[in-house]
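pasting the structure only:
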């Protein structure tokens, strides 16, 4: 994901956290890198995924005993970054901070990708980005019930903005459309920031974007609901879509993957270091910036990714979301 709306607030938290000392990896016999570790971020600098990488980089490097080098490789909705990792040795010295967009929805929508997303080795599921349904001010819908009534009666259909084709945002909009039994016209934007700004300018009827992107715009748009399993602490007044009778849970995971063929022991050692880093202060920074912490190790992350591929694959097929590259 590559929204930039919360950059200043996240950067302040990042500066405070990286100033704190952290001891080295405490596990005896654990794998350690013998040179700097590359962390590929498949988006430009300044977005949420990039900021999450930089949030944990210094502390994780301290734990592993080698610096982490953030390498931004944007392009092709994650394809460029994924291919960069495929060209690296499967020895733990190169990782990718992947997302539900790059390694779940996109592969389901594009069977011609030059890699198998399921072949990457799960290391750590770090966090999920919680999505929100937001309506434009001129639509005149003050609550979810009014919005759904308006959507069902609209001719032509209402439009919804996403942060790109074949993303979690796009698939979430299709999930809402299917669950509510309404028609919606998809309008893709080049990021969550442009999508929410289009809503505030009454250029699109609604959008599905991360809570952290939508929340600062609450005075200029109507946040209707969150697409999480439970109410989200950042916006506790907002109902979930499930509370409204729409069984839609739409979030985008962010986690570390290693190159195909990376030994399980290496993945386990990196995960152990990450778990030591994801302490109370970082967790609070994550929650305050619209993330829901996961903290999944390799085995649980693998199961989670398999379930995500099935879940979003079904949505992509039913909505006929396609993209070829």
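Thanks, I have it. Remember, it's a predicted structure, so these values are computed and weren't measured experimentally.

CA atoms for contacts and neighbours, from now on please.
Fine.

Now do residue 322 against residue 309, distance only.
15 Å (C-alpha to C-alpha, to the nearest Å).

Between the two, tell me which one has more neighbours.
Comparing residue 322 with residue 309 by other C-alpha atoms under 10 Å, the one with more neighbours is residue 309, at 19 against 16.

show me the residues around the more buried one that make contact.
104, 105, 108 (C-alpha atoms under 8 Å, 6 or more residues apart in numbering).

now with 7 Å?
residue 104 (C-alpha atoms under 7 Å, 6 or more residues apart in numbering).

ditto for the one 3 residues further on
With contacts defined as C-alpha under 7 Å, 6+ apart, the neighbours of residue 312 are 104, 105.

what kind of secondary structure is it in?
Three-state assignment for residue 312 (DSSP: H, G, I helix; E, B strand; the rest coil): helix.

ok, the closest residue to residue 182 other than its chain neighbours - how many residues close by?
The spatially closest residue to residue 182, leaving aside those adjacent along the chain, is residue 152, at 5.5 Å (C-alpha to C-alpha, 6 or more residues apart in numbering). Residue 152: 16 surrounding residues under other C-alpha under 10 Å.

In which helix or strand does residue 152 reside?
Assessed by DSSP states H and E, residue 152 sits inside helix 144-153.

Skip ahead from that helix and say which helix or strand is next.
strand 158-162.

Where do the strands of the protein begin and end?
Taking DSSP state E, the strands of the chain run over residues 37-41, 68-72, 94-99, 121-135, 158-162, 184-188, 206-210, 222-226, 251-258, 291-296.

Deepest-packed of those strands, please.
Mean neighbours per residue, mean count of other C-alpha atoms under 10 Å, is largest over those for strand 206-210, with a mean of 31.

List of residues touching that one?
With C-alpha under 7 Å, 6+ apart, strand 206-210 has contacts from 129-136, 159-162, 169, 173, 192, 195-196, 199.

tell me the angle that strand makes with strand 121-135.
With axes from the mean of the first three to the mean of the last three C-alpha atoms, to 10 degrees defining the directions, strand 206-210 sits at 150 degrees from strand 121-135.

tell me the angle strand 206-210 makes with strand 158-162.
20 degrees.

The closest residue to residue 260 other than its chain neighbours - how many residues pack around it?
Nearest residue to residue 260, sequence neighbours excluded (C-alpha to C-alpha, 6+ apart): residue 120, at 4.6 Å. Neighbours of residue 120 under the rule other C-alpha under 10 Å: 22.

Take this one as well and set it beside the first:
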């Protein structure tokens, strides 16, 4: 028979162990490193900066941003699963990059290797030129490209990216040929356009907001005119069937426990739901979406199907 005193001691020990286990499962239990697979200054970086303080407000922990650019994001994504899966290191993720890269080359990872836990925004494609550009309209770009096949240079962020896809769809729809020039990230493309390295830029509505004093937007790839650019036509208005852009979210190493994946997803969802965060993002040209971890498989299946259709054309260029 176990005496009353012994039972009390066992009960106290059990409670202590439960408390320890609970603390071990608390997330996050220290600073979280947020790896951005691109250079500073692009959409992934800007969003992370906006998320930073709100992450601390929600969790009491710092979100430390680090950059690991290279190969259009592949350098970072190929090393994702080599990181400790304790949830203390997370990584930005982009579509269509993580679908098209493995389809068209060997980037060192497969799409299914990337464990996305949340997709939080969408940035519509925008065709942009410098203020001093002779191209005043999309038709001017088309006319120039027809007169000089391959002579019009179009900048964009990386190959097999949303910008690359936009350029290919534009060529398909208009029958012209442009020369696509890939850069290491959105920030680098902005410098390339303003500095005269390229004739036009496949950017996003976010880039157009940042560079509104030095660039002009010729068209946006949305269903309706963008509220920040009411005087800019959509491609569809111009008879060009283009609606698209880039999706961004957060991924974790494959070894990350399910409960941590869910907890991180919930945290990012709360940040996305913050009215001040939404206002800040929308003012900068972002379109917020909410795809939590529980809905990610269905979302990814849909996007993979959509990107597969363009993959063969991009492969033929490589």
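That came in fine, so what should we check first? Given the structure is predicted, the values throughout are model-derived calculations rather than measurements.

Can you verify my assumption that residue 234 of the second structure contacts residue 225?
Yes. When contacts are counted by C-alpha atoms under 7 Å, residue 234 of the second structure is listed as touching residue 225 (5.8 Å).

So if I had to pick from the two, which one is more boxed in?
Legend: neighbour count by other C-alpha under 10 Å for residue 234 of the second structure and residue 225, higher for residue 234 (24 against 18).

that older thread, out of the strands of the first structure, which comes closest to residue 10 of the first structure?
Taking C-alpha to C-alpha, strand 291-296 is the member of these nearest to residue 10 of the first structure, at 11.2 Å.

And that closest one, how far out from the chain middle?
Put simply, strand 291-296 of the first structure sits 11 Å off its chain's centre (C-alpha atoms, centre = their mean, to the nearest Å).

Report the spatially closest residue to the most centrally placed residue in the second structure, excluding sequence-adjacent ones.
Centroid-nearest residue in the second structure: residue 248, 2.5 Å away (criterion: C-alpha atoms, centre = their mean). Distances taken as C-alpha to C-alpha, 6+ apart place residue 94 nearest to residue 248 of the second structure, at 4.6 Å, with adjacent residues excluded.

before we move on, back to that, from what I can see the residue nearest to residue 182 of the first structure touches residue 178, true?
No. Using C-alpha under 7 Å, residue 152 of the first structure is not in contact with residue 178, being 12.0 Å away.

per the alignment, residue 225 of the first structure corresponds to what in the second structure?
By TM-score structural alignment, residue 225 of the first structure lines up with residue 219 in the second structure.

if I pick its match, what's in contact with it?
126, 127, 232, 233, 234, 235 are the contacts of residue 219 of the second structure under C-alpha under 7 Å, 6+ apart.

In TSV: those residues, plus distance to residue 62 of the second structure.
Formatted as TSV, the contacts of residue 219 of the second structure follow (distance: C-alpha to C-alpha, whole Å):
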residue	distance to residue 62 of the second structure
126	34
127	37
232	40
233	42
234	40
235	42
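
Go through the residues you listed and name the one nearest residue 270 of the second structure.
Looking across those and measuring by C-alpha to C-alpha, the closest to residue 270 of the second structure is residue 126, at 29.0 Å.

Tell me the residue in the first structure aligned with that closest one.
By TM-score structural alignment, residue 126 of the second structure lines up with residue 132.

Give me the contact list for the helix holding residue 152 of the first structure.
141, 157, 158, 182, 224.

The second structure: which residue goes with the fourth one?
By that I understand residue 182 of the first structure. Match for residue 182 of the first structure (TM-score structural alignment): residue 176.

same deal with the third one?
Taking TM-score structural alignment as the criterion, the aligned counterpart of residue 158 of the first structure in the second structure is residue 152.

list the contacts for the residue nearest to that match when sequence neighbours are not counted?
Leaving aside its sequence neighbours, residue 152 of the second structure sits nearest to residue 178 (C-alpha to C-alpha, 6+ apart; 5.2 Å). Residue 178 of the second structure sits next to 145, 149, 150, 151, 152, 153, 154 when contact means C-alpha under 7 Å, 6+ apart.

Check the gap between residue 178 of the second structure and residue 244 of the second structure for me.
19 Å.

Compute the number of surrounding residues for residue 281 of the second structure.
Residue 281 of the second structure: 19 neighbours (other C-alpha under 10 Å).

go on, residue 6 of the second structure?
11.

so what corresponds to it in the first structure?
Checking TM-score structural alignment: residue 6 of the second structure goes with nothing.

Residue 6 of the second structure: which element?
Per DSSP H and E: helix 4-25 holds residue 6 of the second structure.

tell me the contacts of the residue nearest to residue 248 of the second structure?
246, 247, 248, 249.

What of residue 74 of the first structure?
42, 43, 44, 80, 81.

mind putting those residues in a markdown table, neighbour count and distance to residue 211 of the first structure included?
A markdown table is the format used below for those (neighbours: other C-alpha atoms under 10 Å; distance: C-alpha to C-alpha, whole Å):
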| residue | neighbour count | distance to residue 211 of the first structure |
| --- | --- | --- |
| 42 | 29 | 21 |
| 43 | 26 | 19 |
| 44 | 17 | 20 |
| 80 | 18 | 27 |
| 81 | 25 | 26 |
